[in-house]
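A.B. asks: just coords:
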């Protein structure tokens, strides 16, 4: 039977549904734990900072040290992932970062806080771009943005669930002669170690090795992914070294840098900003979850609209613009309510822009160098986790309030807007080239179309 006849009865949307059911929940929950263990220091800081004598500037520096470790080991980690396979490497990452997060329960000084934040970054390096690279091995471009959106949905969900949970865990102060923030780190890190073992047992390596796809479905998926890979190579083919020294990749990464500056500059200080509204520690956890709730909705709707229109760069630029407006509004808000509106717009803009941004390099980067390129982009972008919290912490110490810090974060969005618009033509051309090689050019009713939403 000819290949075209063999694939004639394959329903692409059904194939992707099967893959998504097996893969996306594992990736999403892994990132949920990842972001929880990375950011729960924000809630812990409400009591930990006073216990350890940590000032806002010291806290911001310690938060940033996480990203120094993360950035230094990001590219090597992703090269290793491509060599050893996603299942083994991602499981290794999760077990190690869970152990580092658990050790945070026993910090005793600002210096020990600095060391463990750095080690947590080293341990976690490679997880997010590794999953995004892994998705390329399973999902054609038509579906990839939706899958990335579902995966990154764990970011706001972790704050939506994690902040209230952390606020309640802080109330365990005194149990077994331990501080509430110690219980927070213990209870929220152990599941990560256990889930790393689950990833090792359940995450499939490649379409060809699974039993839950029929032979024709496997062949269709592998052929489709190969066609897209060849289309990307036809656009531009570079060695790994060429990618690492590519000016285009570095400029493209500046978009993600601005987005991350907004995410972490606000995220790590949000509980402290909300605390200044005069709320109790437990209430802070619930109120600081509000921006994440709206951010989660924005991510889903924005990624779907981007998939429907096939446009990525303009959507990313709009997300950066919304972030800038939200930060400016929060900086000059006369009341806590208006401040929360601004912070909510900020969350919506950063998260919506983040999910559409990752489809830009996905369209432009080809072949085996993709893992290294994604690692480099995430490394450069993650440096925003150093810049954002340090801007907030330094200016909070210098001025006594958060206004200057919020305005500094807003200014960083200008670069992201400009660069996203600059790359718009190139991204659209790359997507058009991939569409010409695809075995399906017209949307089918179901998973990847409006009818299936």
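C.D. replies: Sure, I can see it. These figures come from a predicted structure and were not determined experimentally. Residues are numbered from 1 along each chain as shown.
A.B. asks: okay, CA-based contacts and neighbour counts for the rest of this
C.D. replies: Noted.
A.B. asks: what sits against the residue nearest the centre of the chain?
C.D. replies: Centroid-nearest residue in the chain: residue 152, 5.2 Å away (criterion: Cα atoms, centre = their mean). Residue 152 is in contact with 28, 31, 355, counting by Cα atoms under 8 Å, 6 or more residues apart in numbering.
A.B. asks: ok, structure two:
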């Protein structure tokens, strides 16, 4: 706790209100622009002659572009600053989203989804890195949770927007799925311009902080790095070979896999209840309202307790159990209730998990390491968008895909224990060994 005379609380409040709503709004737009394909799918599959598998492959190519460009993007961000680089990211993905409205073939769909991933690459891990230079460790899980709430809001408002836009079918000569891409792409282009004018690069140059608040933050972060014996690699790309980063990359796969497997196919599952496109959209608001509440509550509980493991493992196992129960319970309403619980468990564990890498990495190493973990982990989205439709096509039902997602999420939850053990052993070894004279190149 900070003393009453400390500038810390005031600084944290100012930074929170300055950054989190703004970055969250951009993330909301990003999430809508990557998820809008799940609503466009309901019409474009027929128009373009796509099979369920071909659609899943095209949708998942987003993650290949994301994977290839995420680490370089974050390293560039650390060099040039968040203001210019976020502006580039946002403008480019907005233009590609609009271009998706004019897809005329399967090949064009594949290319544009790949480009969307390449353009957006670096935004989410870029925000995670930005939070490490603006917030002390004890605040980060809550800040990531608050930031991720906007993804839940995106799913909530994206659902009715997507359904309503589909019902504009034929207006101005455009199909409903084309309206989905045009209307959801324009806000990104506009926010790119706003970002250039609004965002600050670093605390040292922040005009909204006083000199005393800037000094407090700089001293607090420096002391934290020393006390937690965080790693700074001589070359930031060396962070990719750090055993803790490699292990966390494999560990994180389960969470995007379960999240995207559920959220991409949730509209299709609800459509099976026999509702209209617009009703489908409004029904899909419900799980994301619950997710938003969980994203607020779980990280706050973790921060209050000072521990991470129970608040990663517990929600993840709860989510897996809900996925299994959604398969076997009778009645559409009860199935949907368990899917809501699954979504809450899957998403609320992630902000606490994301506090782990910044407990052992700092500086450019944190930028590269966070991007590596997110890029490899998000291959879970690629797996989900190919394996889930393949399982569905093979079985003819949604039962087997849900069991697959539950099994993957369970494995991810249980991996928390060895991950924490490796991080703890490395820190304890560092406390015993004498401080290094220079940054380590490998681990």
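C.D. replies: It's in. Since this is a predicted model, take the numbers as computed values, not measurements.
A.B. asks: TM between them?
C.D. replies: Aligned and superposed, the two chains score 0.92 in TM-score terms (TM-score structural alignment, normalised by the length of structure 2); 427 aligned residues with a Cα RMSD of 2.0 Å.
A.B. asks: and the equivalent of the residue nearest to the centre of structure 1 over in structure 2, how far from residue 49 of structure 2?
C.D. replies: When structure 2 is aligned by TM-score structural alignment, the residue opposite residue 152 of structure 1 is residue 148. Distance from residue 148 of structure 2 to residue 49 of structure 2, counting by Cα to Cα, to the nearest Å: 35 Å.
A.B. asks: now swap in residue 313 of structure 2 and tell me
C.D. replies: Residue 313 of structure 2 sits 42 Å away from residue 49 of structure 2, going by Cα to Cα.
A.B. asks: not counting sequence-adjacent ones, nearest residue to the aligned partner of residue 396 of structure 1 in structure 2?
C.D. replies: Under the alignment by TM-score structural alignment, residue 396 of structure 1 pairs with residue 392 in structure 2. Sequence neighbours aside, residue 398 is the residue nearest to residue 392 of structure 2 in space, at 5.9 Å (criterion: Cα to Cα, 6 or more residues apart in numbering).
A.B. asks: neighbours of that neighbour, how many?
C.D. replies: Neighbourhood size, residue 398 of structure 2 [other Cα atoms under 10 Å]: 17.
A.B. asks: dump the residue contacts of it.
C.D. replies: Counting by Cα under 8 Å, 6+ apart, residue 398 of structure 2 makes contact with 269, 327, 392.
A.B. asks: show me what residue 137 of structure 2 aligns to in structure 1.
C.D. replies: Residue correspondence to structure 1 (TM-score structural alignment): residue 137 of structure 2 is matched to residue 141.
A.B. asks: and the gap between its match and residue 431 of structure 1?
C.D. replies: Distance of residue 141 of structure 1 to residue 431 of structure 1, given as Cα to Cα: 8 Å.
A.B. asks: any idea whether the match of residue 152 of structure 1 is helix, strand or coil?
C.D. replies: helix (DSSP: H, G, I helix; E, B strand; the rest coil).
A.B. asks: mutual contacts of residue 141 and residue 431 of structure 1, please.
C.D. replies: Common contacts of residue 141 of structure 1 and residue 431 (Cα under 8 Å, 6+ apart): residue 363.
A.B. asks: one step back: export the contacts of residue 152 of structure 1 to JSON lines and tack on neighbour count and secondary structure?
C.D. replies: Listed next are the contacts of residue 152 of structure 1 as JSON lines, based on neighbours: other Cα atoms under 10 Å; DSSP: H, G, I helix; E, B strand; the rest coil:
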{"residue": "28", "neighbour count": "22", "secondary structure": "helix"}
{"residue": "31", "neighbour count": "24", "secondary structure": "helix"}
{"residue": "355", "neighbour count": "28", "secondary structure": "helix"}
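A.B. asks: right, I'll call it a day here.
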